[in-house]
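Undergrad: below: sequence and its predicted model.
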Amino acid sequence: MDPPPSEAVLKALEQLYALNALNSRGALTKVGRRMAEFPLDPMLSKMIVASEKYKCSEEIISIAAMLSVGNSIFYRPKDKQVHADNARLNFHTGNVGDHIALLSVYNSWKETNFSTQWCYENYIQVRSMKRARDIRDQLEGLLERVEIELTSNPHALDSIKKAIISGFFPHAAKLQKTGAYRTVKNPQTVHIHPSSGLAQALPRWVIYHELVLTSKEYMRQVTELKPEWLAEIAPHYYQLKDVEDSSTKKMPRGQGLAAMS
């Protein structure tokens, strides 16, 4: 088996350091040890650990479970595409963002006692939802192992968003005059995926779950944020002057591995 490219290893270490999973000597921190208990991408793990601070662990593990299923929640039958699109957009009322919409899907399904019929009516994949429920159950058990209390804060959307940003702050992007976005870290031009509930809204600042390359570089699972949250949540990664809404400001630069030496 070939070793991974050194550049990939370096990038992974930088990410773990930025997430406060590693200290300056490259050893696991207390946060890192808790993150390691979750069999998830480090950003998702950090999001869950951060939910303790914002008192919304119940909502965050639901979002993490839905994100872990991938992009197979909704489906669009060829003969009912308009109906399917309208059903999907119902979960996006108020431009709450894709993460909150996924939470709304899960909670609505739960309120119907996990009804299969409800999934059919809303053009949602039953198998994907059952998988998300299984993942969520596992995550709930792991919360107990790392001594994070199961707390709910369903109406505090800013707190839920801040917990998400705590894990995904490297995935911030800012709207440009062209209508495209530019990632704040390692600047590149990206676009909101057409399936996103924010594809028409085009908020000025967003956080995204992942990038996918098709005809363009698209951001999947997008949520609006306030730029000052980046400096509040990740001051080691962003400075307030870097995220002020001014085109004259330079792009922020993380400390990277230079700070680890």
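TA: Nice, I can see it. Computed from a predicted structure; not experimentally measured. Numbers count the residues shown, from 1 in each chain.
Undergrad: when you work out contacts or count neighbours from here on, use the C-alpha atoms and nothing else.
TA: OK.
Undergrad: residue 261: neighbour count?
TA: Burial of residue 261 is recorded as 8 neighbouring residues (other CA atoms under 10 Å).
Undergrad: who touches stretch 160-170?
TA: Identification of contacts with stretch 160-170 by CA atoms under 8 Å, 6 or more residues apart in numbering yields 19, 42-48, 50-51, 54, 56, 59-60, 153, 184-185, 207-209, 223, 225, 229-230, 233-234.
Undergrad: how about the helices in the stretch 51-200 of the chain?
TA: Counting by DSSP state H, counting those that start in this stretch, one finds helices in the stretch 51-200 of the chain at the ranges 57-69, 81-90, 98-111, 116-121, 126-145, 157-168.
Undergrad: now the buried members of the contacts of stretch 160-170.
TA: For the contacts of stretch 160-170, a burial check counting by 16 or more other CA atoms under 10 Å picks out 19, 42-48, 50-51, 54, 56, 59-60, 184-185, 207-209, 223, 225, 229-230, 233-234.
Undergrad: restricted to strands, list these.
TA: 207, 208, 209, 223 (DSSP state E).
Undergrad: where does the closest residue to the third one other than its chain neighbours sit: helix, strand or coil?
TA: Looking back up the chat, that one is residue 209. Distances taken as CA to CA, 6 or more residues apart in numbering place residue 221 nearest to residue 209, at 5.3 Å, with adjacent residues excluded. Secondary structure state of residue 221, per DSSP: H, G, I helix; E, B strand; the rest coil, is strand.
Undergrad: is it true that residue 221 touches residue 96?
TA: No - if you go by CA atoms under 8 Å, residue 221 and residue 96 don't touch, sitting 11.5 Å apart.
Undergrad: more neighbours: the two, which one.
TA: Using other CA under 10 Å as the criterion, residue 221 and residue 96 rank with residue 221 on top: 26 against 18.
Undergrad: below is an additional structure, to be compared with the one above:
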Amino acid sequence: MGPILKRCKTEKKRKHPEPNLPDGFGLGDHIQLLQIFECWDQTDYDIGWCKDNGLQVRGMLFVRDVRKQLSQIMQKIAKGPLDRRRGESRQDYRNLRKALCVGYANQLAERKMHHNGYRTLGFQGQVVQVHPSSVLKADDLGKFPDYVVYHELIATPRPYMRNVCSVEMRWVVPVINKLKTLDVYKLSGGTGPVEEENERNIPDLPKKNVEVTAGVDDSESRIQAARERFLARKGKK
């Protein structure tokens, strides 16, 4: 998901007023991005509208092409035209958030109890913060939603989540329970703890073989010595 919002310098901000873009109802950046595209769709994809609102034209055109490709794929699956309507409802946004929760199950984060820091869920979690540019809205107590899905992590002195969207706990719990049963090593194609332990034991195998071989040689020597003593006693008789 490439950036479509331009980051203007301070002088340019003074010359141009702030763009009047939707805020995603405070639900997150994914909802805002969808609302921005809906507004652009209502202008019949006017390039001037993108420039007036500080949007990257190239990024918006790319989004339009991707949406067109997805629509064509859905038409093939449905074997007919799609019932496309302008403007999305709150229920549509809720369905989108739920789809993001399931589709990005490995990119969920849970808010810490006493502050707005988050801890990523799943394998090797880490403490992260919501990026300051996010439109995610806090509640009356100043706290962010308990769970969010993020699109990417930014490696800075303080790790941030960029492009985040709030999700509900009842969507997260089944996903987390399923993740707990997955074999991370198997999915990644790496070696698991059992295989690594076996690999550590491999150097000991030649030693064991040497010891077994030495034991066999000693047994044969004792048998040969016993046979010679028997023949010697028999010869004396």
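TA: Perfect, I can see it now. What you see is a predicted model, and the numbers here were worked out from it, not measured in a lab.
Undergrad: please state their TM-score.
TA: The TM-score (TM-score structural alignment, normalised by the length of structure 2) is 0.64; 175 aligned residues with a CA RMSD of 3.0 Å.
Undergrad: so stretch 215-232 of structure 2 matches what in structure 1?
TA: Using TM-score structural alignment, stretch 215-232 of structure 2 corresponds to no residues of structure 1.
Undergrad: that stretch: which residues count as buried?
TA: Under 16+ other CA under 10 Å, stretch 215-232 of structure 2 has no buried positions.
Undergrad: then stretch 112-125 of structure 1?
TA: For stretch 112-125 of structure 1, a neighbour-count test (16+ other CA under 10 Å) marks 114, 116, 119, 122, 123, 124 as buried.
Undergrad: circling back: winner for burial among the helices of the stretch 51-200 of structure 1?
TA: helix 57-69 (a mean of 24; mean count of other CA atoms under 10 Å).
Undergrad: could you dump the buried residues of stretch 112-125 of structure 1 to JSON lines with distance to residue 140 of structure 1?
TA: As requested, the buried residues of stretch 112-125 of structure 1 are exported to JSON lines (distance: CA to CA, whole Å):
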{"residue": "114", "distance to residue 140 of structure 1": "18"}
{"residue": "116", "distance to residue 140 of structure 1": "23"}
{"residue": "119", "distance to residue 140 of structure 1": "23"}
{"residue": "122", "distance to residue 140 of structure 1": "26"}
{"residue": "123", "distance to residue 140 of structure 1": "27"}
{"residue": "124", "distance to residue 140 of structure 1": "23"}
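Undergrad: which of those residues lies closest to residue 66 of structure 1?
TA: Distance to residue 66 of structure 1 across the buried residues of stretch 112-125 of structure 1 (CA to CA) is lowest for residue 124, with 12.2 Å.
Undergrad: nearest spatial neighbour of the aligned residue in structure 2 for residue 196 of structure 1, chain-adjacent residues omitted?
TA: Aligned counterpart of residue 196 of structure 1 in structure 2: residue 134 (TM-score structural alignment). Nearest non-adjacent residue to residue 134 of structure 2, counting by CA to CA, 6+ apart: residue 29, 6.1 Å away.
Undergrad: spit out the contact partners of the residue mapped onto that neighbour from structure 1.
TA: Applying TM-score structural alignment, one finds that residue 29 of structure 2 aligns to residue 98 in structure 1. Contact analysis of residue 98 of structure 1 by CA under 8 Å, 6+ apart lists 92, 196, 197, 198, 221, 222, 223.
Undergrad: now with 7 Å?
TA: Residues near residue 98 of structure 1 by CA atoms under 7 Å, 6 or more residues apart in numbering: 196, 197, 221, 222, 223.
Undergrad: same deal with residue 57 of structure 2?
TA: 47, 50.
Undergrad: counterpart of it over in structure 1?
TA: Residue 57 of structure 2 maps onto residue 126 in structure 1, by TM-score structural alignment.
Undergrad: what residue is smack in the middle of structure 1?
TA: The centre of structure 1 sits closest to residue 209, judged by CA atoms, centre = their mean, with a distance of 4.2 Å.
Undergrad: and the gap between that residue and residue 113 of structure 1?
TA: 28 Å (CA to CA, to the nearest Å).
Undergrad: map residue 118 of structure 2 across to structure 1 for me.
TA: Applying TM-score structural alignment, one finds that residue 118 of structure 2 aligns to residue 181 in structure 1.
Undergrad: surely that match touches residue 191?
TA: Yes - taking CA atoms under 7 Å as the definition, residue 181 of structure 1 is a contact partner of residue 191 at 5.7 Å.
Undergrad: between the two, who's got more neighbours?
TA: Between residue 181 of structure 1 and residue 191, residue 181 has the larger neighbour count (other CA under 10 Å), namely 25 against 21.
Undergrad: tell me who's in contact with the more buried one.
TA: 173, 174, 175, 189, 190, 191.
Undergrad: look up how far residue 146 of structure 1 lies from it.
TA: From residue 181 of structure 1 to residue 146 of structure 1 the distance is 37 Å (CA to CA).
Undergrad: same check, this time on residue 18 of structure 1
TA: 21 Å.
Undergrad: looking at those two, which one has more neighbours?
TA: Set residue 18 of structure 1 next to residue 146 and count neighbours by other CA under 10 Å: residue 18 wins out with 21 against 15.
Undergrad: that one matches what in structure 2?
TA: So residue 18 of structure 1 corresponds to nothing, using TM-score structural alignment.
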